[in-house]
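Undergrad: Predicted model, plus sequence, below.
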Amino acid sequence: MGNFFCGVDGGGTSCRARIVDEQGQFLGEAKTGSANILLGVELAMENIQSAIAQAAEQAGITDLSTLSVGLALAAAEQRSAWQAFMGLPHPYKHMTLNTDGYGACMGAFSGDNGAIVIAGTGSVGIYLENGQQHVVGGREFPISDQGGGAVMGLRLIQQTLLAHDGLRTSSALSDHVLAHFNHDLDAIVEWSKTAKPRDYGQFSPKVFELAMERDELAMELLQGSAGDVERLILGLNRKGATQIALMGSIGERIVRWLSPAAQSLLVKPQADAMAGAILMARGNHNLYPFSR
């Protein structure tokens, strides 16, 4: 049996795995739950292995030791989480771990020089220049990740509470959030004690939907997120990036809210983060000098 390569793109909401053969021919793909290693390395590994197993079943691969796996995961920049994850047992031939931003940038420019801003549940900007990484943001929710869905959701909850208290005008969006919690403020407070980034991010589709209907709060939130995304784009440009791919569930929908200056720097990505992770699987792209 030959060798196979698997690329995994994992964030705070879900992870996706894709398997190709030595010629790059697509064999299988699957999606499971969160793979942010800062939220728990065991859970992330469980979801990753489940996605890989499902993709391998599609591909007809029964011997997982034939797989070289490239992992582009949220929070991989956290050294302690990286080391804890890479210390877990696995059945694969080889496993390489770097950040989700790195994998997205590798995919967007097929391993060549270029920059990306990824805005999904979280956010990060990364510029790859002759093998050197320049990173802006991406230090995890709630202290960073501005422009991502989790921060947008957090701001929405905050503004909804202000609207409830009469400190700002209510809107269809704040009414939607209150209805989601059955108009129980204690329920919102209790929920917030354990809510994960993906829990806050669940409200972002409604923000986009109601912004199209000119909801005041929704438009305010999108303008704020667009400003955050634009800050990352222009920051990478100051570092030398002239071609920037905007990626992620928020990034793909927020382009129209950006200034002409920011939009002029944007290019379409050549491929996705799973393709970048497959390139990682073919070489040594570990964030830290440890390989398994």
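TA: In hand now; what should we look at?

Undergrad: use CA for all of it now, contacts and neighbours both
TA: OK.

Undergrad: What segments of this structure are helices?
TA: 41-59, 79-86, 100-108, 149-164, 172-180, 185-192, 197-201, 204-211, 216-238, 260-263, 273-282 (DSSP state H).

Undergrad: So which of the ones you listed is nearest Ser68?
TA: When the helices of the chain are compared by CA to CA, helix 273-282 sits nearest Ser68, at 5.6 Å.

Undergrad: What lies in contact with the closest one?
TA: When contacts are defined by CA atoms under 8 Å, 6 or more residues apart in numbering, helix 273-282 is touched by residues 5-9, 16-18, 68-72, 94-96, 100, 102-108, 110-111.

Undergrad: and with 7 Å instead?
TA: 5-9, 17-18, 68-72, 96, 103-104, 106-107, 110 (CA atoms under 7 Å, 6 or more residues apart in numbering).

Undergrad: Any buried residues in stretch 251-258, and which?
TA: Gly251, Ile254, Val255, Trp257, Leu258 (16 or more other CA atoms under 10 Å).

Undergrad: meant to ask about stretch 232-239
TA: Leu232, Ile233, Leu234, Gly235, Leu236, Asn237.

Undergrad: Please compare the first structure with the one that follows:
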Amino acid sequence: MVYYLGIDAGGSHCRSRLIDARGTILGTGETGPANARIGMDLLYATLWDAAGQAIEAAGLDADQVRTIRAGMGIAGISRPGVRDSLVDLDFPFASVAYETDAVIANIGAHGGADGATLVIGTGSIALVRVDGRDFSIGGYGFPISDEGSGAAVGLSAMRHALRALDGRTRRTPLSIAVAARFGHETARAVAWMDEATPRDYAALAPLVMDYAENDDSIARSIVEDAAQHIEIFIETIYAQGAPRCALAGGLSRRMRPWLRERTTAKLVEPQGDPLDGALLLAGYRAAPTN
């Protein structure tokens, strides 16, 4: 018996799924962030934690673990030197294949066929496959990139809250709610920003979406700006020759109603999720149905 392990390691969380050769899910796991920025030691520990949860749930013994073929999609591994470092990670599996989290999202969305996936989560990146060639658009990292993402939306909310505290712009329910997290004290907000990660900023995005949906003028402007960036992403994807485009990522569902109808008409629903893509990366192929 051969087992397949898929891992989706992103900026907000790391998820795992273990299946057998028939595709039956035997175990799953979930841990915290696992992008390449956290350092190789912590990355390895987080990946192994997620994998171990799935393996424990499946009840595999050591011999069975050695038959596992793993596919892992990890945010940030395209940075110089990261892929070389991954080779040294000591997983007790038959094989391990690595790609970015965006690649496995695209593989899962289109079953490995040509197409594109725009991931809108903590960050944002488009992964495109045309004629079997993979390339990305955007995704250079926060704050220089990640347009339309949760982190970008949260950053805009913080800017608005600070300006409102200064009196440089009018207060709205959104600015009051954000400022309240820091006792309406600018110094506390600045101290938080000194240590804040993209995930911390992205944690503010649901709050912004809530207020935008309740017609807060500033929240609406933030979300509308994010939607414009997403639409530019989608137009660029098709201009680069992709035959289809799907959305993925934790913020995609809430952002979709803010896109113009002519844009949403170009979108397709994903065939599968990033973990499906990770399993395909690992080598899993579903048995043909009769």
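TA: Looks like it came in fine. Not measured: the values here are computed from a predicted model.

Undergrad: just to revisit the earlier point, okay, the helices of structure 1, which one's buried deepest?
TA: helix 100-108 (a mean of 30; mean count of other CA atoms under 10 Å).

Undergrad: Report the mean deviation for that one after fitting onto structure 2.
TA: After superposition onto structure 2, helix 100-108 of structure 1 sits on average 0.5 Å from its aligned residues (mean CA distance after the TM-score superposition for structure 1).

Undergrad: so what's Cys245 of structure 2 closest to, chain neighbours aside?
TA: Spatially, and ignoring its direct neighbours in sequence, Cys245 of structure 2 is nearest to Ala116 (4.6 Å; CA to CA, 6 or more residues apart in numbering).

Undergrad: Tell me, how many residues neighbour the one you found?
TA: As a burial measure, Ala116 of structure 2 scores 33 neighbours (other CA atoms under 10 Å).

Undergrad: Just confirm it contacts Val130, I think it does.
TA: No. Contact criterion CA atoms under 7 Å: Ala116 of structure 2 and Val130 do not qualify, at 8.4 Å.

Undergrad: list the residues that contact both of these two?
TA: The contact lists of Ala116 of structure 2 and Val130 share Ala242, where a contact means CA under 7 Å, 6+ apart.

Undergrad: hang on, the earlier thing: can I get the buried residues of stretch 232-239 of structure 1 in JSON lines with distance to Glu57 of structure 1?
TA: Below are these laid out as JSON lines (distance: CA to CA, whole Å):
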{"residue": "Leu232", "distance to Glu57 of structure 1": "39"}
{"residue": "Ile233", "distance to Glu57 of structure 1": "39"}
{"residue": "Leu234", "distance to Glu57 of structure 1": "43"}
{"residue": "Gly235", "distance to Glu57 of structure 1": "43"}
{"residue": "Leu236", "distance to Glu57 of structure 1": "40"}
{"residue": "Asn237", "distance to Glu57 of structure 1": "43"}
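
Undergrad: from those, which single one is nearest Gln146 of structure 1?
TA: Set against Gln146 of structure 1, the nearest of the buried residues of stretch 232-239 of structure 1 by CA to CA is Leu232 (9.2 Å).

Undergrad: Map that closest one across to structure 2 for me.
TA: Aligned against structure 2 by TM-score structural alignment, Leu232 of structure 1 finds its counterpart in Phe233.
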